[in-house]
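okay, predicted coordinates and the sequence, questions at the end:
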Amino acid sequence: MGTTGRERKIPLLPLRGLLVFPTMVLHLDVGREKSVKALEKAMVDDNLILLATQEEVHLEEPTKEQIFKVGTIAKIKQMLKLPNGTIRVLVEGLKRARIDQFLNEDEYFEVAISELEDEMDEMAEVEALMRSVLRTFEQYIKLSKKVTPETLASVSDIDEPGRLADVITSHLTLKMKDKQNVLEAINVKARLEILLEILNNEREVLELERKIGQRVKKQMEKTQKEYYLREQMKAIQKELGDKEGRAGEVEELRKQLSEFDGPDQVEEKIAKEIDRLEKTPPTSAEGNVIRNYIDWLFSIPWTKVTEDNLDINHAKEVLDEDHYGLEKAKERVLEYLAVQKLVKRLKGPILCLVGPPGVGKTSLARSVARSLGREFVRISLGGVRDEAEIRGHRRTYVGAMPGRVIQGMKTAGTVNPVFLLDEIDKMANDFRGDPAAALLEVLDPNQNDTFSDHYIEEPYDLSKVMFITTANTVHTIPRPLLDRMEMLHIPGYTEIEKLNIAKKYLLPKQMEEHGLAEEQLTVSEEGLLEIIRLYTREAGVRDLNRMMETICRKAAKQIVSDEAQELNVTLETLEELIGKSKFRYGLAETEDQVGACTGLAWTEAGGDTLTIEVAVLPGKGKLTLTGKLGDVMKESAQAAFSYIRSRAEELKIDPDFYEKSDIHIHVPEGAIPKDGPSAGITIATALISALCSTPVSKEVGMTGEITLRGRVLPIGGLKEKSLAAHRAGLKTIIMPKENEKDIDEIPDTVKQDLTFIPVEHLDEVLDKALVIDDGKVTV
């Protein structure tokens, strides 16, 4: 480091946020007490003062440690006291100096200093550096608006390399630390290198700022241009009186978007689609597709929730008010409410109401919605073959629409409705996909919070929906779909239940719909019972409801034509009013029959009785089966035939009967297909009765599958079969022992009139069913 070797004492003036280089002339405003005293001391001596910068700008009273050790000796040219008490000083920088020691810190700073002289290296290198600095400074001036081009001209005339570096640095807006580094560089080459590095960094920063500025400006210009063009378009449309143009449409959609309450990703999607719509020509067909899509996104409920009414007593009142019976189904709904009340948040259960037509499955779902205070929506899946019916179509197709699930949610208007999927057992599949497989995601509580519709594309939350499905039969529902649902069986109504339903629900409702006052039509209880027994034979109450409609129409006609002011329907007037009965009530058979046995069957419409007849004819052992029997039923007949052959001697049947006789087994109503294993013991009993010429009791109905060893295996649908037996007037039901557990499900009114006999072997069946001289045959 170059020094003159000459040390001297000099007052120190600490500078805040300012640094003075040699040869610089500038004004300083001095206000701090210590600084003013330092100036006064300098004026008394030789007008020289050391200007050194303090490290932190905010310090009011810096200590000696907080002042840079290298500063500039300056000559005070002029002093002027200002009205506010500060002193304005004109100073000229002379030389660099280093503080060696602080001599006084009390009234003002006084320091011992060493003057510093510039050190020069090879002039060629310094000359090259000078040119690089000037060239870079020129580029800096072009990018920066803070330095005037005239500055470059004045700087270019400087020949001294050290002074050139000082002057250029003084014109730059730099951090104080960078300027101090230049001031402390005594070696001229090092000083120019430091400055060149600083200039290069500053130039890069300015270049980046310029690029950012241009990008922002371009974006602003684009926005302003779009705004200007939109305003022009609005003005033109206003002049033409066209208020329905694309611009007005887009503006309306943007207003809707500002009020949209939904997920952020959906909001972003709508915003993008509105921008696309705006850029689409009005004549383009694509515009309608985009508009329809935006409308769907707006119309689907994303967050709107109805508050559940979790009052169990209220729900029970509503369910009892709307439906008679159906205890198990009502109990399940009340359990759901109770759990919901305890946990506050429960994933919607998937209930499947299984039962014959007309037992109130759909209306029960409607009542569940009413009891919860939720919206109700119903879609029918009967005959649905296309997967797109559930998941929707891709938007690339002409006439694309969301699937029925999303359409149902739009209809509901809330995210937590009661959603009824009717006739889930009647879906089919073909080349267009498998709709039942598409329903798996809808009905799986672990997946349906992100249900994906092909049209909507955005994931939709179905987890708050309470899904209820209905079906007439379970065996046509695919197993994976069945696995996701909870079965609630609604088998059908007893006579007593039907009587109450007719009195409390059907007749009053039909009277109201036909405009009849309460006193204008009365139907006796005996009359209603007669209608149930002789005019309807069903598990549900649809036919019964139609009979109530018929009676109401007859009453309305008589009242309007002044034939009568009121109509009283009794047992005696019933036939005259609605015609002769359709069915025979009472015993399935009026007397004990040989070779005819009453079986109990399950159908989709509920239970039914089935008479199996056997005729033994002279022949060569041919077995004939008629009555449109399915494969399983034919196999049951073969099994029964084989069992009888193996037990012929014990049953006191000619062991060669199968060689001498033809046997014909017939099940009446031959046009109706029949199948299933549960007719096994019925066929066997009818065969034995025919071969032994022993009658079967007219009071007995039976159901059960048979094995080649005569064992009786369990069957399904015992409750429905029991109701059918009760309707037919049977007194005794023979059933498999393993089905004893199902007796609990049978209504008490039916159990009172029927005797249930559980059996394990065909011998027990014959013991109870065959009659010899008013007694039973013992095998």
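Good, I have the coordinates.

every contact and neighbour count from this point should use C-alpha atoms.
OK.

measure residue 689 to residue 651 for me?
As judged by C-alpha to C-alpha, to the nearest Å, residue 689 and residue 651 stand 10 Å apart.

if you could redo that for residue 44, that was the one I meant.
For residue 44, the distance to residue 651 - C-alpha to C-alpha - is 150 Å.

of the two, give the one with the bigger neighbour count.
For the pair residue 44 and residue 651, the greater number of neighbours falls to residue 651 (17 against 9), based on other C-alpha atoms under 10 Å.

in three-state terms, label the more buried one for me.
Of the three states, residue 651 takes coil according to DSSP: H, G, I helix; E, B strand; the rest coil.

identify the residue nearest the geometric centre of the chain.
With distances taken as C-alpha atoms, centre = their mean, the residue of the chain nearest its centroid is residue 461 (1.1 Å).

got another, please set it beside the one above:
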Amino acid sequence: MGETDKDDLIKMIDEDENDTNFPEIMPLMPVRDVVIFTDMLLPLFVGREKSVRAVEEAVREDGFLLLVTQKDPNIENPGQDEMFRIGTVSKVLRMLKLPDGRVKALVQGIAKAKILDFVRRKSVYRVKIERIIELPLKEISIEIQALMRIVRENSEKIMAFRGELTGDVGSILEGINDPGKLADLVASSLRLKIEESQQLLEIIDPVKRLKKVNELLSKEVQLSAMQAKIQSDVKEEISKSQRDYYLREQMRAINKELGDNDERSQELSSYRKKIKRCKMSKEAEQEAEKQLKRLEMMHADSAEASVIRTYLDWLVELPWSKSTKDVINIKHAKKVLDTDHYGLDNIKDRILEYLSVRKLNLKMKGPILCFVGPPGVGKTSLGKAIATAMKRKFVRISLGGIRDEAEIRGHRRTYIGALPGRILNGLKQCGTNNPVFMMDEIDKVGADFRGDPSAALLEALDPEQNFAFSDHYLNLAFDLSKVMFVLTANLTDTIPSALLDRMEVINLSGYTSEEKKIIAETFLFPRQIKENGISTKKLSISSEAMQQIITEYTSEAGLRNLEREIGTICRKVARKIAEGEKGTFHISKKNLQKFLGVPKFIPEMDQEDSQIGLSTGLAWTQVGGEVLYVEAALFVGKGELIITGQLGEVMQESARAAVSYARANLSLFGLEENIFDNTDVHIHVPAGAIPKDGPSAGIAMATALISVLINKPVNKFVAMTGEITLRGRVLPIGGLKEKALGALRAGIKTIIIPEKNIKDLTEIPQNVKRKIKFVTVKQMNDVLPLAIEGFNADDLQHKKNKKA
């Protein structure tokens, strides 16, 4: 191309091409990533098959070709709606075929044109065009001359920033006196977006186009100036850092000659002293010395040095050999436990047994206790009481909702901001390696793509392995065998079996109303009085009122809501005192509603009378035991079974088993064999918004159904629990103590239980046994006479013998 293309193959030819004639129909070639301006000379590498044909066709005819920019450069074969409508008629000055089939063409922009119609679309785009003619300016005013001068100066500034300014560029800019040509020349050299370049191309008025170019130039000048400033600042900062480094090294050499230690030497010396003082394991000490040598060889301000400092800080601050001395006095420990907790004798006995063994064998491994029970029964506070009794440090972390394994084991040091897991973090905070370490909500740990935290706990909670617990951050063995781990959970169902196997599970049931009353008067009421700033002389609650709060304002296994209600009374009294009301306040049954409003719970059964088709079952939930009502109804149909109440699969199967038992024994109840042929059965468990599952409501469902069939009511004071089989056997269930406490709160007098659950009666408090009669059964035939009023057991036996 020679002199025609001496400035990177992109130039403007300062010739007036307005007189050039070209046809109305010509080939079209879409181009991407560039907008062609008039008088612009540009080499194009053409690779697309359709574009190659367009260039060849243009060369065969008269050399004219319409170049139009496509809207999306990623589209390989753009359609007519994917190209801009205004482009540039160009002349193919030279074409060269390359060996790979591509074409290299040198084109020059001639004039702007608008596409009127697509004549052909298949092999090559051919379009009918309309030339866009710019009207020449009659006179170039002083304002336009000033604008042109500003554009020239800004263009030279940008060229200077880029290092592209030469004498030829300046002379070319000075030699153009037409505003439109100057705007096109500058626009072609700017690094504009496709949309901005196309917008400039479509501006017909040369003065408006020049003004738009000036706006874009001003913005580019500011950006280039800022870029140059940033580069200069960075260069100065690098130079400053290098200078500081040399000066620091000189200072170090001077201090060494004078015998003075600098800060860096003091830091390294401090780390060495701490490493020796903390008495870490041999492996850990070797790693610490290794990292200290690396730190000594590094620049003090480097990023890697900061990472090593953090690692060394963790190594020297962990309690490798720091332990608190156990003060084990069994009588004192029992006193501490009794002071903070009422009841819970089994749990207290297990804790005292551990302390006794610990006193006799100082080298015993710490047990892994897991307190399981409903909320508010004192699981977390028991852990604090153990630490107080042994005079150990207490650490508590909550595992509820944790889904990242790194929360337990930490992150690798290769990650930015890496830290050890919660276990080592807790030990660092307490400063000893033998604290009472409580992990709350172990049953609410989840798993996702970041790993399974419960699997990471396996090593920490195994006494045979945790003497060499490895955290990802430290990557060293740390001894956890002296730690006493205490875990809490509401249910064991969601705890993985491998993890559950490593724990000693201790169940905490709910409290009876008598126990609640004693706890409220002994612990809760004095605490709330103190927290609300009231003296015992100002406020008192009668024993009857306290019992009413327990039975009519709360219904829970634990004590949280009870303490809230007592706190509500204290706050209302505190307000009266703050408002200047004199005298003492005594809360009795008569004025209790003034402080707490109407009762929230009715202690008696929900049903007023014994009803046909309504039986009472017992449920065991994570918040304690509750009564569960089961309804049954019969109506004309096609022998279908309808089950409602948001029941789980196991409970639905129990319902089907109950119906099958009833259908198989119709003759025993004096019913026709074909009664179900034209009758639908509907079994419903109220509180339909609450999911329910489990097999223990089987006999309750069967009782409700048989009650409807024989048209006799179920005793409202009798509750039952047990799994039913097709042959009417009653199988054992779980959670009997919790269910019994729930039945007591609901006013139940008799509970029917499976015979194989008789062993669980030893766990039920004596005061509960005095108020509730427990009856054991083997068969469904034993249940019906107890539960259904007016049911004749002798008649049932007679029919059974007669059938046999």
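Good, I have the coordinates. Computed from a predicted model, the values in this text were never measured in an experiment.

helices of the stretch 201-350 of the first structure, start to end?
Taking DSSP state H, counting those that start in this stretch, the helices of the stretch 201-350 of the first structure run over residues 246-258, 264-279, 285-299, 312-322, 327-343.

hmm, I was thinking of the stretch 401-550 of the first structure
404-412, 435-442, 479-483, 495-501, 507-513, 525-530, 542-560.

start and end residues in the second structure for the shortest one, please.
Residues 497-501 of the second structure are matched to helix 479-483 of the first structure when aligned by TM-score structural alignment.

coming back round to it: so which of the helices of the stretch 401-550 of the first structure is nearest residue 777 of the first structure?
Closest approach to residue 777 of the first structure among those is made by helix 495-501 (34.0 Å; C-alpha to C-alpha).

chain neighbours aside, what residue packs nearest to residue 102 of the first structure?
residue 111 (4.4 Å; C-alpha to C-alpha, 6 or more residues apart in numbering).

where's the one you found relative to residue 9 of the first structure, distance?
Going from residue 111 of the first structure to residue 9 of the first structure by C-alpha to C-alpha gives 6 Å.

quick one: which of those two has more around it?
Comparing residue 111 of the first structure with residue 9 by other C-alpha under 10 Å, the one with more neighbours is residue 111, at 21 against 17.

which SS class is the more buried one?
Residue 111 of the first structure is classified as strand under three-state DSSP.

that one: what's it in contact with?
9-12, 99-104 (C-alpha atoms under 8 Å, 6 or more residues apart in numbering).

and of these, the nearest to residue 427 of the first structure?
Using C-alpha to C-alpha, those come closest to residue 427 of the first structure at residue 99, 97.4 Å.

residue 655 of the second structure matches what in the first structure?
So, by TM-score structural alignment, residue 655 of the second structure is matched to residue 637.

quick check: which element contains its match?
helix 631-646 (DSSP states H and E).

excluding its own residues, what touches that helix? List them.
Outside helix 631-646 of the first structure, the residues that reach it (C-alpha under 8 Å, 6+ apart) are 625, 651, 655, 658, 674-677, 679-681, 683-684, 687-688, 705-710.

in PyMOL, how would I select just the buried ones from these?
Buried residues among the contacts of helix 631-646 of the first structure (16 or more other C-alpha atoms under 10 Å), as a PyMOL selection:
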select buried, resi 625+651+655+658+674+675+676+677+679+680+681+683+684+687+688+705+706+707+710
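
quick one: map residue 259 of the first structure onto the second structure.
Counting by TM-score structural alignment, residue 259 of the first structure lines up with residue 277 in the second structure.

next SSE after the longest strand seen in the second structure?
When the second structure is parsed with DSSP state E, its longest strand is strand 103-120. Later in the chain than strand 103-120 of the second structure, the nearest helix or strand by DSSP H and E is strand 125-132.

report all helices and strands that that following strand contacts.
strand 25-31, strand 103-120 (3 or more C-alpha pairs under 8 Å, 6 or more residues apart in numbering; DSSP states H and E).

so the shortest one matches what in the first structure?
Which is strand 25-31 of the second structure. Strand 25-31 of the second structure maps onto no residues of the first structure, going by TM-score structural alignment.

just the residues contacting that strand, thanks.
In contact with strand 25-31 of the second structure (C-alpha under 8 Å, 6+ apart) are residues 50-51, 54-55, 57-58, 64-70, 78, 83, 124-129.

okay, and residue 12 of the first structure sits in which element?
Counting by DSSP H and E, the element that carries residue 12 of the first structure is strand 3-15.

buried stuff in that strand?
Neighbour counts over strand 3-15 of the first structure (16+ other C-alpha under 10 Å) mark 3, 9-15 as buried.

now render those residues as a markdown table, adding distance to residue 541 of the first structure.
Converted to a markdown table, these look like this (distance: C-alpha to C-alpha, whole Å):
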| residue | distance to residue 541 of the first structure |
| --- | --- |
| 3 | 118 |
| 9 | 120 |
| 10 | 118 |
| 11 | 115 |
| 12 | 111 |
| 13 | 109 |
| 14 | 105 |
| 15 | 103 |
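
residue 448 of the second structure against residue 401, yeah?
No - between residue 448 of the second structure and residue 401 there is no contact under C-alpha atoms under 8 Å: 11.1 Å.

counterpart of residue 433 of the second structure over in the first structure?
In the first structure, residue 433 of the second structure lands on residue 415 (TM-score structural alignment).

ok, now how distant is its match from residue 389 of the first structure?
Applying C-alpha to C-alpha to residue 415 of the first structure and residue 389 of the first structure gives a distance of 20 Å.

when the two are compared, which one has more neighbours?
residue 415 (24 against 17).

list the contacts of that one.
301-305, 409, 461-462, 464-465 are the contacts of residue 415 of the first structure under C-alpha under 8 Å, 6+ apart.

report the separation between the closest residue to residue 143 of the first structure other than its chain neighbours and residue 141 of the first structure.
Spatial nearest neighbour of residue 143 of the first structure, chain neighbours left out: residue 206 (6.2 Å); criterion: C-alpha to C-alpha, 6+ apart. Per C-alpha to C-alpha, residue 206 of the first structure is found 10 Å from residue 141 of the first structure.
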